[in-house]
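**Q** return atomic coordinates for the entry below.
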Amino acid sequence: MYPLLLKQLWHTPLANASEQEIIYRDRLRLSYRQVYERINQGSAALAVACVRQGEVIAVMDHDSHRYLECYFFIPMYGATLMTVNTKLTPAQIAYTLNHSRASMLFVHADFIPIIEEIRAALHGIKKIILMTDEGAIPQSSLSLDDEYESWLAAYPNEFAFADFDEHVRATVFYTTGTTGVPKGVYYTHRQLVLHTLAAGMALTAPAARQRLHGGDVYMPVTPMFHVHAWGIPYIATLLGVKQVYPGRYAPEMLLKLIREEQVTFSHCVPTLLRMILVAAQKDGVDLSDWKVVVGGSALPQALAKQALAMGVDCFAGYGLSETAPILTLAQLSEAGDASETLPDDALATLCCAGRAIPLVDLQIVDETMRPQMRDGQSNGEIVVRAPWLTQGYLENPEASTALWHGDYLHTQDMGAIDPNGYLRITDRLKDIIKVAGEWVSSVEVENALASVEGVKEVAVIGMPDSRWGERPLALLVVDKTLFDASAAQEQMRISVERGTLAKHALLTHFKQVDAIAKTSVGKIDKKALRAEHATAN
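**A** Have a look, this model is predicted:
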């Protein structure tokens, strides 16, 4: 038997690319061979500490070579990696550490103040290992057991990784939803290996554009605590490509690494892409060799157009915490040569959710679970099956049952699929706006307004209305020297005439704001926006 375990992802890179580089900021360069030796040391240390199979070990770090090592040595040993969302509140972090039953914590020095604040509430943490870029142990009220580098160095760089059941839990992390307490999502070794193979096949399949290949240089711009950084570090490792980890995100460092390490492939949310494009324009950095998968929220066509004009090969992807996450990728059927200019009609395709990757059964269904036509117009909830989807929420059977109602995982997203298999997200079930009995998609209104000159950011929510039931409210962050409200109204009118917006979208009210609330992973927080702005008229 050959179990599908994360350790198997190392066979090919060690055989074919052992001296390929894995880089941390502008501080450290390691080879694949050296990183694998450090993975061996980490597992040997866990064995000496008598860590049990299935025991949960938590990590709080910036995107780093250390985090990549933890992605492997903790589950390869047989323990469970818990990735702590450092953007949650201290109380939420304490909840997730306790709920997961984490017994050991690796924590970067930057997050020591958070752990000091909640240490008395952490019932299961028995050992804390410090991670630091400087090597020095900071002053702290915490009882720190060791420093990561000295902890690794104390153990041999060879470890006999055992075969065990591929259904052993490899990872757990917590959703960043905007309702209730965070929910624990977990994955087995088998699920992560299958997601790596399917998503990797999809990313490497295109002939020229929207692809990841063996000659690329990979740098994540999605936090490694969030859904395994979309699973792409596992794919990059399997392919043996050069990897660059930027640490704490700062535009200057990201651009420095893109330029000096010749980064060619990344993934991020729209807000980060916008930030990098603005910084690159300001500093005159050439991004023409950069490919970016954009997810987390809809990729606005205006942002994609800006990126494409700068030579960035950007395209959308779609998935959930519960799906490991990649389900679809917006890759063009006929991309042509990478040096060619894309036709305008390809823009909408690059910004849609895309087509299902291998092994994903994706359906659009009505309230009775009846599949809808794939005509690009029939709308319904997106439900999916694939062999790597989470089987439920940790110790939450009621939510797990609802998640898998009707033997499909329910995404709570609305969408339509066209005859060529491309999925278009129309809205979240909870975000769609009902005006005089007609559904208005907040996503489509946002996309229309994002193309108006002077609009930097836009979020659309429904607000109660005594006449219409609900009415769209567009919250706009604008450049006041460029923005003209009449141009926004005209764009809405044109979109309605073209049939891309429902006619009741013309009832949208505009409100200029200084900022738009985001969740911990950079998504627009519409629950917070509704609480702040949506009052009855």
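**Q** please make it C-alpha for all contacts and neighbour counts, starting now.
**A** Noted.
**Q** for the nearest residue to K127 once chain neighbours are set aside, list the residues it contacts.
**A** Closest residue in space to K127, ignoring its immediate chain neighbours: M104 at 4.9 Å, by CA to CA, 6 or more residues apart in numbering. Taking CA atoms under 8 Å, 6 or more residues apart in numbering as the definition of contact, the neighbours of M104 are 56-58, 125-129.
**Q** helix, strand, or coil at V35?
**A** Secondary structure state of V35, per DSSP: H, G, I helix; E, B strand; the rest coil, is helix.
**Q** and this one, so I can compare the two:
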Amino acid sequence: MNELLFSSGTYYEYPLIIKKILTSALRYAPSRTISYRDRLTYTYTTLEERIKRLAGALSALGMEKGDVVGMIDYNSHRFLETYFAVPMMGAVLATFNWRQGIAELGHTISHASPRVLIVHEDFLCLLKKVKDSLGNVHHLVLIKESEQPEEPFFSFTGEYEDLLIQTQPEYEFEDFDENTPATLYYTSGTTGLPKGVSFTHRQIVLHTLTLGLTLGSYSSKIRFSSKDVFMPLVPMWKEHAWGLPYLAAMLGAQQVYTGKFDTECLLHLFKKYRVTFSVCVPTALHLILEHPYANGLDFSQCKLIVTGARLSEKLAKIALSRGLKITSAFGLSEACPLVSMAHLKGDLDGRATRKKIEALTGAGLPAPLVDVEIAETSEHLMETGNRRNGNLPQGQIVVRAPWLAREYHRDPKKTIDLWKRGWLYTGDLGFIDKDGHIHITDRVGNVSKSGGEWISHQKIENLVRQYPGVQDAAVIAIPDEVWGERPAVLVVIDEAHESLVNSTQIEKFMYSFVRTGDLPKYALPDKYLIVDEIPKTEVQKIDFRHIMERYGGLLFPAAEGTG
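**A** Model (predicted):
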């Protein structure tokens, strides 16, 4: 910053920009470390140096303020470097989900239009299949970790580490408008093509500060401090890995990155680095606790945020019994992602274990600076007084916060459905209880309207899963000329029961809930289809679009002969 631009008496308008996050780490913990698997460990001082080298290398390739730099990699120190270097030079970091389908990957790369694309060698086979989406990419930068020869199909500008070595750490990061776009990533696209959401420097800094406040200021066992060792188990290409790498950097906490996800490897890293804080989806937690190597590990010092899907009470009990300190959090891509966290209120600390588990597995309480309400329609919010009087009306959860996505990137039509009357519509259905806890009951589109009555898919799925041998279940709505829509269920049977369970048995089982009053008769599914697997997204949400592509012919037999 050039102080000569400021005359005496001139106020400095302090910008909330990402470089200020890094300044904090360098001030308080310059010697604390960042590790990548067993292969590399360096300090925050070295991180700053590498960030300057990366920015200098990108600048030499012609990258300027507002240009887009794309990243396709595993969770790594390199990803952390791009989290800072790209936005700090005024460019936009676009991160891409390499787990999604080819059509979706091609769409997101084309839609984001990066001028530079940094890609790990493991994903070059995917990049070949979307080569027609690379028209705006001027420079391909290769991340190479193996001894294999370079892929001759592509022409690379250089290799990531080589570019850093060849560039001096002299790049000067200037201040600029805090409302400058910093990052861009894409939604899972469960009902259509993924949608892009972008966030400014101001939004990311405010999100980081509030996440730190949420995790550090309340009476809770899930507290994150500079003494923690942080290892994220959610992908860095989505939601900034829940924003926690930015928070860890601001606090100067030790960080560990796993690279390619492998349960045994991450358990080894957990033990080696004595990891004390992480974030993951329920599936990852299940894989960790079920792995034989986990049996000899002490989890008593580890705090874990579980997000991305509802944490079941059964899994929560198993995790707690193994010594883990856990909590659930509710977020969404459009919210960067923090909305709420399942902190226990003081009056819950002395209650029964079951009450605690119900609270810990729920969506929790809104974070500071987050307003949450329930919308009856797109025009009306529920009356707040109703829930204070014990009436708990359900509707769509709507939110306000200073870090919410302002729009879907280059998609004004979809943005109209996102924002209504000054509230962001989450697409989640639920209610807020008299204590202020958010309860998510279903997803908009994850319900059937049959004969004017709403039928919850989630409730049906939970009941079907109670049948012995049922491993998973998913409900979808089938159009019906008489009723409008009717529910149908896809069911996965575990290996031990494959030859023992059929759809007729499940149908009879479900009817028992009608007799007990747990399910209205009109909510009984019309069809039970046993399948090998239920397509899901990378965060284990049911992928309805791929379900229709794979099983549509079986669910809609009348359509098979049309064309």
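**Q** picking that back up, PyMOL command to pick out the buried ones of the contacts of M104 of the first structure?
**A** This is the PyMOL syntax for the buried subset of the contacts of M104 of the first structure, where burial follows 16 or more other CA atoms under 10 Å:
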select buried, resi 56+57+58+125+128+129
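**Q** run the contacts of M104 of the first structure past the second structure and keep the common ones.
**A** Conservation of the contacts of M104 of the first structure in the second structure, assessed by both residues aligned by TM-score structural alignment, their matches' CA atoms under 8 Å: retained contacts are 56-58, 125-129.
**Q** now, which of these sits nearest V278 of the first structure?
**A** Proximity of these to V278 of the first structure (CA to CA) peaks at A58, which lies at 35.0 Å.
**Q** list the contacts for the residue mapped onto F173 of the second structure from the first structure?
**A** Taking TM-score structural alignment as the criterion, the aligned counterpart of F173 of the second structure in the first structure is F161. Shown here is F161 of the first structure, whose contacts under the criterion CA under 8 Å, 6+ apart are 7, 76-77.
**Q** rewinding a little: can you redo the kept ones among the contacts of M104 of the first structure as TSV with distance to G214 of the first structure and secondary structure?
**A** Putting those into TSV (distance: CA to CA, whole Å; DSSP: H, G, I helix; E, B strand; the rest coil) gives the following:
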residue	distance to G214 of the first structure	secondary structure
V56	33	strand
I57	32	strand
A58	31	strand
I125	40	coil
K126	42	coil
K127	39	strand
I128	37	strand
I129	35	strand
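**Q** filter the contacts of F161 of the first structure down to the ones in helices?
**A** Among the contacts of F161 of the first structure, DSSP state H puts 76-77 in helices.
**Q** just among the contacts of F161 of the first structure, which is most surrounded?
**A** Across the contacts of F161 of the first structure, neighbour numbers were computed from other CA atoms under 10 Å; Y77 holds the maximum, 28 neighbours.
**Q** what does it align to in the second structure?
**A** Taking TM-score structural alignment, the alignment pairs Y77 of the first structure with M89 from the second structure.
**Q** doesn't A55 make contact with that match?
**A** Yes - counting by CA atoms under 8 Å, A55 is a contact partner of M89 of the second structure at 6.7 Å.
**Q** which residues in the stretch 401-550 of the second structure form strands?
**A** Secondary structure of the stretch 401-550 of the second structure (DSSP state E, counting those that start in this stretch): strands at 419-420, 423-432, 438-443, 447-450, 453-456, 470-480, 484-493, 527-530.
**Q** for the match of Y77 of the first structure, give me its contacts.
**A** If you count contacts by CA under 8 Å, 6+ apart, M89 of the second structure has them with 55, 64-65, 173-174.
**Q** between those residues, which sits nearest G445 of the second structure?
**A** Nearest to G445 of the second structure, judged by CA to CA, of those is K65 at 39.3 Å.
**Q** got a list of what H189 of the first structure touches?
**A** With contacts defined as CA under 8 Å, 6+ apart, H189 of the first structure is in contact with 4-6, 75, 166-170.
**Q** out of the residues you listed, which sit inside strands?
**A** Counting by DSSP state E, the part of those found in strands is 169-170.
**Q** kindly indicate which of the contacts of H189 of the first structure lies nearest M82 of the first structure.
**A** Distances from the contacts of H189 of the first structure to M82 of the first structure were compared by CA to CA; the smallest belongs to A170, at 8.8 Å.
**Q** kindly state which residue of the first structure is aligned to I305 of the second structure.
**A** In the first structure, the residue paired with I305 of the second structure according to TM-score structural alignment is V293.
**Q** what residues are up against the closest residue to its match other than its chain neighbours?
**A** On the basis of CA to CA, 6+ apart, the spatially nearest residue to V293 of the first structure that is not a chain neighbour turns out to be H267, at 4.5 Å. Contacts were defined as CA under 8 Å, 6+ apart; by that measure H267 of the first structure touches 219-222, 292-295.
**Q** how about the corresponding residue of the second structure for R209 of the first structure: what's its closest non-neighbour residue?
**A** Here R209 of the first structure is matched to K221 in the second structure, going by TM-score structural alignment. Using CA to CA, 6+ apart and skipping the chain neighbours, the partner closest in space to K221 of the second structure is K325 (6.7 Å).
**Q** residues touching the one you found, list them.
**A** K325 of the second structure sits next to 221-222, 300-304, 319 when contact means CA under 8 Å, 6+ apart.
**Q** now do stretch 34-44 of the second structure: everything it contacts.
**A** The list of residues contacting stretch 34-44 of the second structure from outside it, by CA under 8 Å, 6+ apart, reads 25-26, 29-33, 76-77, 252, 254-259, 269.
**Q** and A558 of the second structure, how close does it get to G484 of the second structure?
**A** For A558 of the second structure, the distance to G484 of the second structure (CA to CA, to the nearest Å) stands at 16 Å.
**Q** quick one, which of the two is more surrounded?
**A** The residue with more neighbours, out of A558 of the second structure and G484, is G484; 14 against 9, by other CA under 10 Å.
**Q** trace I258 of the first structure over to the second structure, please.
**A** Under the alignment defined by TM-score structural alignment, I258 of the first structure corresponds to F270 in the second structure.
**Q** my guess is L429 of the first structure contacts M414, does it?
**A** Yes - L429 of the first structure is within contact range of M414, at 6.1 Å (criterion: CA under 8 Å).
**Q** what touches both of the two?
**A** Taking CA under 8 Å, 6+ apart as the contact rule, L429 of the first structure and M414 both touch E381.
**Q** count of neighbours near S328 of the second structure?
**A** For S328 of the second structure, the count of nearby residues is 27 (other CA under 10 Å).
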